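Peer 1: fold the following for me, if possible:
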Amino acid sequence: MGGDRVGGPPRPRPAPPRGVRPHGSVRRVVRDPAQAAVPARREGLMSRRRYRHSVLANRARIAVVILLGILAGVLFRAQVLRATDWLLQSERNRLRPLTVPAPRGIIRDRDGRVLADNIPGYSVSIVPDQPDSMLSTLRRLREHLDIPAGRLEALSQQVRAGGPRPLLVTGDAPFDAVAALEERRSGFPRLLIEPRPKRRYPAGQLGAHVIGYVGEINEAELGRPEFEDAEPGWIVGRSGVESQYESLLRGSAGTRYVEVDAAGRIVGSFGGVQGVAADPGQDVDLNLDLELMEWIHQVFPDGMNGAVVALDVESGGVLALYSAPAYDPNVFAGVVDAEEWRRLVANPESPLYHRAVMGTYAPGSPWKLVTAAIALDLGVVTPDEHMPVPCRGAYVYGNRVARCWDAEGHGFLDLPGAIQHSCNVYFYQLGLRIGLDRMLGVGNRMGFGNQCGIDLPQEAGGVFPESLEFWERRFGYRAQEGEVLSLAIGQGPNDQTPLKMAQFLLAIARDGSAPAPTLSREAVPAEGWRLDIRPEHLEEIREGMRRVMQPGGTAHLSSLEHFDLLGKTGTVEHGGEEPEHAWFTGVAGPFGGPPEIVLVAMVEFGGSGSAVAAPLVAKAADFYLRGRHGMPRDTIQTLREYLVAGRNTAWANARELR
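Peer 2: From the prediction side, this is the model:
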């Protein structure tokens, strides 16, 4: 009737449009099992990916932490633990260490007189830089410093070789040159001018050969073990005592620091880093008597060459070691001038040659004392025995005629008389009694073919046949017994240094023992040799030497008023056209007392041992002994000088009457 019917059957709903699901309906989906497994697999893959990403992320975090830890450790080590090292490295970049040379030790004589010391000097060096810059500085320095061409070339080679140390241009710059360079400091920014001790030799030429000289160390020496701490430019001993006692005299170098800018230029000294002070070398005291050497120099024959040796009898210490001509060692106190060196080397008089220890000469008649000592040592003669053949001016042996220096002859003589008159004929026969083999054996036992062992870096050994084979090796023939004739009088293959003859005479003056001569008062003498001669036989040799100074002796005019001088003259042929070499060997002391000094003089081409060498030894002995015994010294000393001066010679006449 007019509304919906209640309770009637439901009215059908219209179908929704195609593609539209009815409101409130539930769709029932039926899926395929294979399709249902796909989401599950996808979810598993995603889960595994998330796990893998998580592991990688964790590992990355750990690596980052480790790297940060390492970096922190490195930074901590660099900034905290090595702060001092970096500070030192920084200091090194602006500080430059410089060597401070040690003053060399002083050399003194037995009375404390200075033979070598140090005075203030200046060195000029160039701080290392580029080679071109250093070479330019060297060339400009020649405007103010005297740098010879040879020295400039040597310095240039050092520059090209490079090195961390300053280049020493000169160790002896004149004060005016130093002042000029200081005024131009801005033009030489890498120049280093330092005070440096300079060697000085107050005795000049007197001590040249024995004291020696110093010089700049060379490349070859820098590689030696004894110079392992040395640097280029160091001053070292070159000869004599300076070289022998280098390890004592040198001392230890110190170190100081200078501040440099970024360009390496020195801007001033730096006191923030403690340097090392130089340790001066040790002093060396010698046995030498400078006063005696000065006197020997004064009385040595003008214009002649030769040597004088004086030894203290008691100790064997060297009182004088004089060689003429000489040189001034002060010219070598700094860097040696090549021109000056060449001039000295080329000098025909050989002033660098130390004749006292390096010169070897035929000993001549002084060797007759050796022949006498060997004969007494072997017991083939007694002092009062006469030879069978008297001296008539010559001696015949086989087809050989051996002459005496005195053509009129000396007649029959005992040993002291033969020494007094220097009779060749007596000693020819004495040599034959000894025999050639035994002459060589005992002569070599005395060391006549060897050095004395003096504390000097250079010493020549004598020339003396060590055996009969010497003649075959040297001359090409076998020695015969007659060779002993020449050896017995100091001729033939027999050359000795003045020092060696002095060592032999030391044995005669003492008890037969001959220690090695020594220069340093602290030196322990090397073991020498000893003559096996009874004391009374030694006295007979000394008596023969004493007669040499008495009337009729070959050196009577060189006898002394106040002292007992015993000696032996020698006038020795040398095979040239010049006059003979003049020898005199002597011992002296107070009358009635033991000898106190041994003296040997050798004057090249002196012509006469009696006229030239004997007065030299006599005057040196008188000078030394007067000083030793507190007597006033005099320039009129020998009998000849007394006669020339018209003085009273009663003392000589009294000895003649005895």
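Peer 1: C-alpha from now on. contacts and neighbour counts both.
Peer 2: Will do.
Peer 1: number of nearby residues for I636?
Peer 2: I636 has 15 neighbours, counted by other C-alpha atoms under 10 Å.
Peer 1: list the contacts for it?
Peer 2: Y642, A645 (C-alpha atoms under 8 Å, 6 or more residues apart in numbering).
Peer 1: from H410, how far off is it?
Peer 2: Here I636 is placed at a distance of 33 Å from H410 (C-alpha to C-alpha, to the nearest Å).
Peer 1: longest strand anywhere in this protein?
Peer 2: Determined from DSSP state E, the single longest strand within the chain is strand 114-126.
Peer 1: and that strand, what does it pack against?
Peer 2: In terms of contacts (3 or more C-alpha pairs under 8 Å, 6 or more residues apart in numbering; DSSP states H and E), strand 114-126 is packed against strand 107-108, strand 167-170, strand 191-200.
Peer 1: next, the second sequence, to be compared with the first:
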Amino acid sequence: MTTFTSAELRRRAQGARLVVAGAFLVLSGAFFKAQVLDSSEYRSTSESNRVRLVPLPAPRGELRDRNGLLIAENTPGYTIRLWADNVDSLRAVLARVDALTPLDTVDLDKVVARWRAAPYQPAQVFSSGEFRIVSILEEHRAQLPGLVIQAEPRRFYPDSTALGHVVGYVGDISERELASERFPDARMGTIVGKNGLEYEYDTRLRGTPGVRLIEVTAFGRTVREGGGGRFVRPVVGRTITTTLDLPLQRFVDSMWRNTPFLAERSGGLLAMRPTGEILAYYSYPTFDPNAFIGGISQARYNEYNDPKRSALFDRVIQGGYPPASPFKLAVAAMGLKRGLVTSSTRMPVPCTGGYQFGSRRFRCWKPEGHGAVTLSDAIKVSCDVYFYQLGLQLGAENLLADGAALGFDDRSGIDLEREQSSRWAHSVDDYVNGKRFGTFTPGQVLNLSIGQGANVQSLANMVTFYAALATDGVKRPPFLVERRPDGPVHDLGLTPAQLRDLRQAMVDVVARGTAGASGGAELLVAGKTGTGQMPRGQADAGWFIGFAPYDAPEIVIGMLVEEGEHGSTVAPYVVKAIRRFLVGPDSAAIAAPVDLPITEDLTGGLPRDGETDGGVAPAAVPPAADSTTP
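Peer 2: You can find the predicted model right below:
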């Protein structure tokens, strides 16, 4: 055992005292630094640990029709979010939520993905939870750490299916959308427009979000509203007044859904003022935009995406169809502009039910023929043989160049995204590669001249052309809110007298002076029927485009019905819509039968497979191919 002297003990004790004193000095310095010098930093950190920022979405602006009637509004709703420290804790709480109220319309992987993209924000589970769900979750809040339930505005569309395609719908922003420049100032969890007007005018409708602060425990449970009074109220989005006429839109929706012939078929209707202001915009089958609010169920989404109906497909601006006989007015305008014809010009070869071109005979829709007719008469009776010859007089290059100059190679320019361009070659050179337009043959000119062949137009583009015929001969973009400043403008190049002659010919189509056809002697409707020959295996599409009153047009309406048999079958429904807009909601007038003495029921061109030529073709002429490949 070692023995220390008193002096050594004193030295060791002194050393120990110095070590202890030094340690206290170091600790005191650390405490001083933490509590005095760095107090503000640690106070801020502590505050952030117990006070969290919750975004407050701004109520979207309302959408209204031209008379102030509501099209899209906001109703009270609840947003349900979860705070989480990591993915495992988030999935654990989501599993508890799913056990309490099945998350049928929630993609859990997307919830986790949204949290990964913004872990500093609570993960959004429901953007529009029902009160029933909120009640269940509140009852079990103790089992759900990090649960945040917040009252927020919920988008609501009062007329649901009547406005599905034109208004569109809203939903949570996706990662792809967030990465784009389409939605400035958006963040994960922001509600944005997905389609229609909601998408086109999202920036105006969305408003400015606010923020609130909540105090939470170490386990993520909300204690109270807090944060030293820091609270920023959201600013509501702008109200937008559209050009739509809601009563007319409702009428079209009801007419289509409640008429067996229409309810069994797909198609679209577009009505506008001759100035371009759209009054009704309808695609059928339609869908309920309310189904997308808060997340659409897989069953409903599958129903809407059923390829037999394709309810989400917009047949007004995305559908492409052979324009058929309504396109004859465009060919007439080309001939008038170039001075090849006048309203009283007859073609060299009378119509005998068909036209011999080389080794093939192109038929007229009327087997017995129309005889020697003028341009006005050819429009009235829709004589194919007349327009075959007018197309040949124009020539392929002029026909294609003039068609492009009239905008038949372009979009209508409507103020909606995702409009599809029409299909029309600029010149014969466009046919060289044979991919988009096929191989060019001289017979293509005849097909194009009656609205067939490599000629595919949207309903919107055709109605816009007829609006030009109804007014000053200038084709301008239609619009629902405001006209695009950079939209395409095309001058038909016709004189006022030429436009009057074309309008008069279209009055004769609907039956000159027939009050039963036009709603009254003082209400004359001008229009053109058409039967679009679809590809093999598909039934023909029925067209009718008209305007009224013909001498001072107030409304232009075009209607396209897939498998619609003939244009004369479609015409009465357009006249009913015209009556509704011009005469008013007189049930007797609207319900009255529209007996239009229109006899054009078929399309011309070459006989299809299995058909015989109704004209007087020479016996030696070989069997004809389909009209799209002469």
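Peer 1: quantify their similarity with the TM-score.
Peer 2: TM-score of the superposed chains, computed with TM-score structural alignment, normalised by the length of the second structure, equals 0.84; 565 aligned residues with a C-alpha RMSD of 2.8 Å.
Peer 1: on that earlier part again, check which element follows the longest strand of the first structure along the chain.
Peer 2: helix 131-141 (DSSP states H and E).
Peer 1: in the second structure, what stretch matches that following helix?
Peer 2: When the second structure is aligned by TM-score structural alignment, the counterpart of helix 131-141 of the first structure is residues 87-97.
Peer 1: for the second structure, which helix is longest?
Peer 2: The longest helix of the second structure (DSSP state H) is helix 6-32.
Peer 1: check the offset of the helix or strand just after that helix from the chain's centre.
Peer 2: For helix 6-32 of the second structure, the following helix or strand on the C-terminal side (DSSP H and E) is helix 39-50. On the basis of C-alpha atoms, centre = their mean, to the nearest Å, helix 39-50 of the second structure sits 49 Å off its chain's mean C-alpha point.
Peer 1: give me the mean deviation of helix 39-50 of the second structure from the first structure.
Peer 2: Average distance, helix 39-50 of the second structure versus aligned residues of the first structure after superposition (mean C-alpha distance after the TM-score superposition for the first structure): 3.9 Å.
Peer 1: in space, what's closest to I296 of the second structure - neighbours in sequence excluded?
Peer 2: Nearest residue to I296 of the second structure in three dimensions, chain neighbours excluded: T105, at 5.8 Å (C-alpha to C-alpha, 6 or more residues apart in numbering).
Peer 1: what of L538 of the first structure?
Peer 2: Computed as C-alpha to C-alpha, 6+ apart, the closest residue to L538 of the first structure that is not its neighbour in sequence is I508, at 6.4 Å.
Peer 1: please pull up the equivalent of the one you found in the second structure.
Peer 2: With TM-score structural alignment as the criterion, I508 of the first structure matches L469.
Peer 1: helices or strands next to the host helix or strand of its match in the packing?
Peer 2: If you go by DSSP H and E, L469 of the second structure is part of helix 459-470. Applying 3+ C-alpha pairs under 8 Å, 6+ apart, we find helix 459-470 of the second structure packed against strand 267-272, strand 474-475, helix 496-510, strand 541-548, strand 555-561.
Peer 1: one more time with 7 Å
Peer 2: The contact analysis (3 or more C-alpha pairs under 7 Å, 6 or more residues apart in numbering; DSSP states H and E) places helix 459-470 of the second structure against strand 474-475, strand 555-561.
Peer 1: distance from it to the first structure after superposition?
Peer 2: Aligned to the first structure and superposed, helix 459-470 of the second structure gives a mean residue distance of 0.6 Å (mean C-alpha distance after the TM-score superposition for the first structure).
Peer 1: V598 of the first structure and L56 of the first structure, how far apart?
Peer 2: Distance, V598 of the first structure to L56 of the first structure, by C-alpha to C-alpha: 103 Å.
Peer 1: higher neighbour count, these two?
Peer 2: The residue with more neighbours, out of V598 of the first structure and L56, is V598; 31 against 11, by other C-alpha under 10 Å.
Peer 1: quick one: map that one onto the second structure.
Peer 2: Counting by TM-score structural alignment, V598 of the first structure lines up with V556 in the second structure.
Peer 1: for L192 of the first structure, same thing?
Peer 2: Here L192 of the first structure is matched to V148 in the second structure, going by TM-score structural alignment.
Peer 1: now its match. Nearest residue, chain neighbours left out?
Peer 2: V148 of the second structure's closest residue in space is R81 (C-alpha to C-alpha, 6+ apart), at 5.1 Å.
Peer 1: which part of the second structure lines up with stretch 287-294 of the first structure?
Peer 2: Using TM-score structural alignment, stretch 287-294 of the first structure lines up with residues 243-250 of the second structure.
Peer 1: what's the matching stretch in contact with?
Peer 2: D65, R66, A162, E277, I278, L279, A280, L480, V481, R580, F581 (C-alpha atoms under 7 Å, 6 or more residues apart in numbering).
Peer 1: now the strands: where do they sit in the stretch 301-450 of the first structure?
Peer 2: Using DSSP state E, counting those that start in this stretch, the strands of the stretch 301-450 of the first structure run over residues 306-312, 318-324, 394-397, 400-403.
Peer 1: state the span of the second structure onto which the second one is aligned.
Peer 2: Following TM-score structural alignment, the partner segment of strand 318-324 of the first structure in the second structure covers residues 278-284.
Peer 1: likewise the last one?
Peer 2: Following TM-score structural alignment, the aligned partner range for strand 400-403 of the first structure in the second structure is 360-363.
Peer 1: and the residue nearest to V148 of the second structure, how far from D172 of the second structure?
Peer 2: 13 Å.
Peer 1: likewise A378 of the second structure?
Peer 2: 54 Å.
Peer 1: so who does the residue most central in space within the first structure touch?
Peer 2: Most central in the first structure under C-alpha atoms, centre = their mean is S243, positioned 1.9 Å from the mean C-alpha point. When contacts are counted by C-alpha under 7 Å, 6+ apart, S243 of the first structure touches G237, P457.
Peer 1: residue in the first structure paired with L523 of the second structure?
Peer 2: By TM-score structural alignment, L523 of the second structure lines up with F563.
Peer 1: typed the wrong thing, it's F387 of the second structure
Peer 2: Per TM-score structural alignment, the equivalent position to F387 of the second structure in the first structure is F427.
Peer 1: now do the helix or strand hosting S254 of the second structure: distance to the chain's middle.
Peer 2: In this assignment (DSSP H and E), S254 of the second structure forms part of helix 246-258. Helix 246-258 of the second structure sits 18 Å away from the centroid of its parent chain (C-alpha atoms, centre = their mean).
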